[in-house]
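J.: okay, predicted coordinates and the sequence, questions at the end:
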Amino acid sequence: MDKIWIKDLEIFAYHGVLAEEKRNGQKFYVTVSMDVDLHAAGMTDDLDKTVNYAEVCELIRRTMQEESYDLIEAAAENVADAILLAYPQIKMVHVIVSKPGAPIPMDFDTVCVDITRGRHIAYLGIGSNLGDKEAYLDYAVDQLNKDEYIQVTKVSSYIITEPYGDVEQDDFLNGCLEIETIYSPQDLLAVINDIEQGAGRKRLIHWGPRTLDIDILLYDQEMIMEDTLKVPHVEMAKRAFVLEPLAEIAPYAYHPGYHKTIIELLEILQNKKD
C-alpha cells in the first residue's frame, strides 16, 4: 500500500500527569504515516484524488491542542481516530507522538508512543424470535450505522429458521451483515452488547428466546480465544442459518480456522444433511 508521511510535526500543547505540564505546556512532535492508494493522484496530478496533507496537519494540531491529556498514549489514540474518521480512503494510520520535555531526571533524547490503527472488515450474525423480529433486526442495522466507528456495508436477506438447541420456542428470523469498523474486536463486542440491551435482550436461557442476538462471526483473519470472545464464532460452521445468509453477501470470505471459504463450508454442511 502507498503511504503519505508527515514527520515531526511540532505542536505546543498541554499534556502530562503533572500539574506544571498542564499549566506551562511543552513541545510535542507528531509523526504520521497514512496507508492510501495514490495511483489515481499520481496519474492525474489531481489533489482531489489524494489526501491533503496540509489539512491533515491542521487536524492533528486541533486534536493535540483542543484537549489536555494525561498520557501521550491518549493523544496518539485520538490523533489516529481523528484521521481515520475524517478520511475514509485511509486504510491504516501509524502515529508516533514524541515528548522530548518529559519530566525524567536523566539525560535522554525523547519519549515516544507508537501506535497503528486501521479499518477492519467484520461479519456479524443477527437473529430474533420475539416480538416484531424484522423490526429488531432492522434496529440492529440502524444502531450499528449510527456509530461513527462502524459502517454497515452489506446486509443479507432475512431468513426464517427453526430454533437451535432443545428449548421450545418460536422460529427465528436470521441474517448477516458485513461491516467496516475502526473498533478492536473487544470494543466491537461491547458496542454489540449495548445494542442488544437496548433491544431488551435478557440472557436467561442458553440458546433460549431473545429479542435480538448479534454475534461476531469473523473479524479480518484474526483468531481470538478469550473467555468473553471467540472469533471465528465457534458454532458458525455447524449452522445453516449463519452460513446461508453469510454466503449471500460474502461467499468467498475465508474462515481462518477451517481454511475454507463460507460457500465451501455451506456446501459441506448441506452434503452432511443429504
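T.: Alright, I've got the coordinates.
J.: only C-alpha atoms for contact and neighbour calcs from this point on.
T.: OK.
J.: quick one, strands of this protein?
T.: Along the chain, the stretches classed as strands by DSSP state E are 3-13, 26-35, 92-99, 111-118, 120-128, 150-155, 159-161, 172-181, 213-219, 224-225, 230-231, 254-255, 260-261.
J.: what's the neighbour count on residue 47?
T.: 11 (other Cα atoms under 10 Å).
J.: go ahead and confirm residue 68 touches residue 18.
T.: No: Residue 68 is not in contact with residue 18 according to Cα atoms under 8 Å; the separation is 11.6 Å.
J.: this is the other structure I want to compare:
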Amino acid sequence: MGIIKLENIRVFTNHGCLIEETKIGSDYRVDLEVKANLQKSALSDDLMDTVDYVLLNKIVKEEMAIASKLLETVAKRILDRIFIEANMVTKATVLISKINPPIGGDVEMVTIKMTDKRKS
C-alpha cells in the first residue's frame, strides 16, 4: 500500500448558505489523501501503474467550481468522482477549508473532513 497526498490546493469559489457568500466568493484550501497499491508503479516507473495526481487535482478543481451550500456536499462529490475515475484508489480523505469564514469572529478557517472507502 501507499499514500498520495495533495496538500493546500488553493481555490476561489462561491460556496455558502449566505447570499453574500455566493455573490462575493471566498478562498478555500483543499487537502486530499488517497490510498492505493503503489508497489507496481514503484517497480515499473510507469504512470499507468499509479494514481495520477494531475487527475486528482482536476477532480478537486472541477467539483469546487460547482457552487453548493455545504462543504460536505462538495466533499462527497469529490470522493465519488475519485472512486469512479481513479480505479486504483481504495480509500480517500478530503479536507475542505473555508479561509476567513464569515462567522462573526476571528477564525482563520473552518474545515470539514470526510473519508470514504471503495465499495466492493
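T.: Cool, got the structure. Predicted model, so just to flag it, every value in this text is computed and none were measured.
J.: ok, back up a step: tell me which of residue 68 and residue 18 of structure 1 has more neighbours.
T.: residue 68 (19 against 10).
J.: can you pull the contacts of that one?
T.: 13-16, 22 (Cα atoms under 8 Å, 6 or more residues apart in numbering).
J.: looking at these, state which has the most neighbours.
T.: Result: residue 15 is most packed of the contacts of residue 68 of structure 1 (other Cα under 10 Å), 28 neighbours.
J.: in structure 2, what residue corresponds to that residue?
T.: Residue 15 of structure 1 maps onto residue 15 in structure 2, with residues paired by TM-score structural alignment.
J.: which helix of structure 2 spans the most residues?
T.: Assignment by DSSP state H gives helix 71-85 as the longest helix of structure 2.
J.: mean distance of it to its aligned residues in structure 1, please.
T.: Mean deviation of helix 71-85 of structure 2 relative to structure 1 after superposition (mean Cα distance after the TM-score superposition for structure 1): 0.9 Å.
J.: now that helix against strand 26-36, angle please.
T.: 40 degrees (axes from the mean of the first three to the mean of the last three Cα atoms, to 10 degrees).
J.: packing partners of helix 71-85 of structure 2?
T.: helix 53-64, strand 89-99, strand 109-117 (3 or more Cα pairs under 8 Å, 6 or more residues apart in numbering; DSSP states H and E).
J.: and these: which comes nearest residue 5 of structure 2?
T.: The closest of these to residue 5 of structure 2 is helix 53-64. By Cα to Cα, the value is 8.4 Å.
J.: tell me how far the closest one lies from the chain's centre.
T.: 7 Å (Cα atoms, centre = their mean, to the nearest Å).
J.: which secondary structure elements does that helix sit against?
T.: Using 3+ Cα pairs under 8 Å, 6+ apart, helix 53-64 of structure 2 sits against strand 2-13, helix 71-85.
J.: buried stuff in that helix?
T.: 53, 56-57, 59-61, 63-64 (16 or more other Cα atoms under 10 Å).
J.: go ahead and confirm residue 64 of structure 1 touches residue 77.
T.: No: using Cα under 8 Å, residue 64 of structure 1 is not in contact with residue 77, being 10.6 Å away.
J.: joint contacts of these two?
T.: By Cα under 8 Å, 6+ apart, no residue touches both residue 64 of structure 1 and residue 77.
J.: format the helices and strands packed on helix 53-64 of structure 2 as CSV; extra columns: distance to residue 103 of structure 2.
T.: Below are the helices and strands packed on helix 53-64 of structure 2 laid out as CSV (distance: least, Cα to Cα, whole Å):
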stretch, distance to residue 103 of structure 2
strand 2-13, 18
helix 71-85, 15
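J.: residues contacting residue 30 of structure 1?
T.: 6-11, 95-98.
J.: looking at the helices and strands packed on helix 53-64 of structure 2, which is buried most?
T.: helix 71-85 (a mean of 18; mean count of other Cα atoms under 10 Å).
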